[in-house]
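>>> Pasting the sequence and the predicted model now:
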Amino acid sequence: MNWSGRLKRAKSIDQQFDRLVANLVRHGLFSSPFDMDEFLSRFQRWRGRAIRLEPMPVGGSADGLPYGMLISAAGVDVVFYMPGSTPLHREHIIAHELGHLLFDHASDLAAADLQRVLFPDLDPETVERALKRASYTTRKEREAEAFASAFLRRARYGDRAPAPNNAVTDVHSRIESAWGQGGRRGR
């Protein structure tokens, strides 16, 4: 189900994603207290498609890799997360990748990232030619991040979820614009 078109009706970006999460709640996908494994089980049944969580098989340095990665294959969506992530960070990574699923974002993973994680023994140029992929757009990443924030706000606080702090969001956006996004790419 692609929810990108539904985003345009809300007044602010935070309202847009809060509405999407409220829709997931209405469909009975959130348990109380929240449990990510239970959510994923319900989400799979609701979508009629399997989701598998896998630690990224990083056989060495993880420098430059994204924290998470989504690969949709025949009959299953695989969410990779960085091994050693804290439980809260792991949930954020999963929620971010679920955002990509819900918005039907095309998988634009950089071939170099896929090559390093999935095909460490293959020549990078061979993988690049086979995949012919580009990097994520800023819009896609912002949508997935905003969804992850709204998702986890609801998961942690339920109906008592505090309103997003627009002042903090504005400052974060200005810092990102001025300094660019450093560190890991994508997530």
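Sure, I can see it.
>>> For the rest of this, base every contact and every neighbour count on C-alpha atoms.
Noted.
>>> Count the residues that sit near Phe80.
By the measure other Cα atoms under 10 Å, the count of residues near Phe80 is 23.
>>> Below is structure B, check it against A:
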Amino acid sequence: MSESRAIPTEVSMSSLRRLRKQCEQDLDGFPVPKPFGIPALVRAMEDRLGRRIVLRPMPPALTAPGSACGLRVKLGGEVSLVLFPLRGTPFHQEHVLLHELVHEWFDHGGTVSPEEFRRMTPHLGTNLIGRFLRDVPMAARTDYESEQELATEISAGIIRDRAARDSRATDDLVGRLTESLSHPLAPRRRWRRNP
């Protein structure tokens, strides 16, 4: 995955397609469990990475407007902490978790500077932040102003797509409905005229 660098506010469709293709290649070997679930995914990632991944709901103080939607904190070489919001839908929570787990998979460095973290958490105090989080890599899901964050967001969607594709049971009614509603914009059919 590329370094975290600023991307233009207007991203062309061709550059998004290229980035998605790169993300798909980068995710080759990513352990999507069957059946899919976040706990099974975390276990598979822990086995592959040799690190413990701890998932915890975000404390209410970290969920103020303008704060991070999710947060990954790498605590030394053996453990990472992933914080996710309790607010929002289960779909949103899962997507935030996938986003942060992509940061973990690619071992992204900190995308959040200490100053940004202080801005997101003004109630914690400068001394507390400096004492506990100095030189700790953090990645937070706040915006997509870097290529790394945009690629991470795209990668989370790819994982969700792969999990859904692998779990579809199109023989039953629910599976067919899921398949149909998952792709509402099918390619246009070409109508042939009768000669």
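Yep, it's here. What you see is a predicted model, and the numbers here were worked out from it, not measured in a lab.
>>> Assign a three-state SS to the nearest residue to His95 of structure 2 once chain neighbours are set aside, would you?
Ranked by Cα to Cα, 6 or more residues apart in numbering and with sequence neighbours excluded, the top spatial neighbour of His95 of structure 2 is Ala156, at 6.6 Å. The local conformation at Ala156 of structure 2, judged by DSSP: H, G, I helix; E, B strand; the rest coil, is helix.
>>> which position in structure 1 aligns with Ala156 of structure 2?
Applying TM-score structural alignment, one finds that Ala156 of structure 2 aligns to Ala148 in structure 1.
>>> Do a quick rundown of the helices in structure 2.
Taking DSSP state H to define them, one finds helices in structure 2 at 13-26, 38-49, 90-106, 114-120, 126-133, 147-167, 173-182.
>>> What about the match of Ala156 of structure 2, how many residues nearby?
Neighbours around Ala148 of structure 1, by other Cα under 10 Å: 24.
>>> hang on, the earlier thing: mind checking the helices of structure 2 for the one nearest to Leu71 of structure 2?
Distance to Leu71 of structure 2, taken as Cα to Cα, is lowest for helix 90-106 among these, at 6.7 Å.
>>> what angle sits between that closest one and helix 38-49?
Computed by axes from the mean of the first three to the mean of the last three Cα atoms, to 10 degrees, the angle separating helix 90-106 of structure 2 from helix 38-49 equals 0 degrees.
>>> got a list of what the nearest residue to Leu131 of structure 1 once chain neighbours are set aside touches?
Using Cα to Cα, 6+ apart and skipping residues adjacent in sequence, the residue nearest Leu131 of structure 1 is Ala111, 6.3 Å away. Residues counted as contacts of Ala111 of structure 1 (Cα atoms under 8 Å, 6 or more residues apart in numbering) are Pro124, Val127, Glu128, Leu131, Lys132, Arg133, Ala134.
>>> circling back: out of the helices of structure 2, which is closest to Gly66 of structure 2?
Once the helices of structure 2 are compared by Cα to Cα, helix 114-120 is nearest, at 6.9 Å.
>>> tell me which residues in the closest one are buried?
Pro114, Phe117, Arg118, Met120 (16 or more other Cα atoms under 10 Å).
>>> Can you tell me what the first one aligns to in structure 1?
Using TM-score structural alignment, the partner of Pro114 of structure 2 in structure 1 is Ala111.
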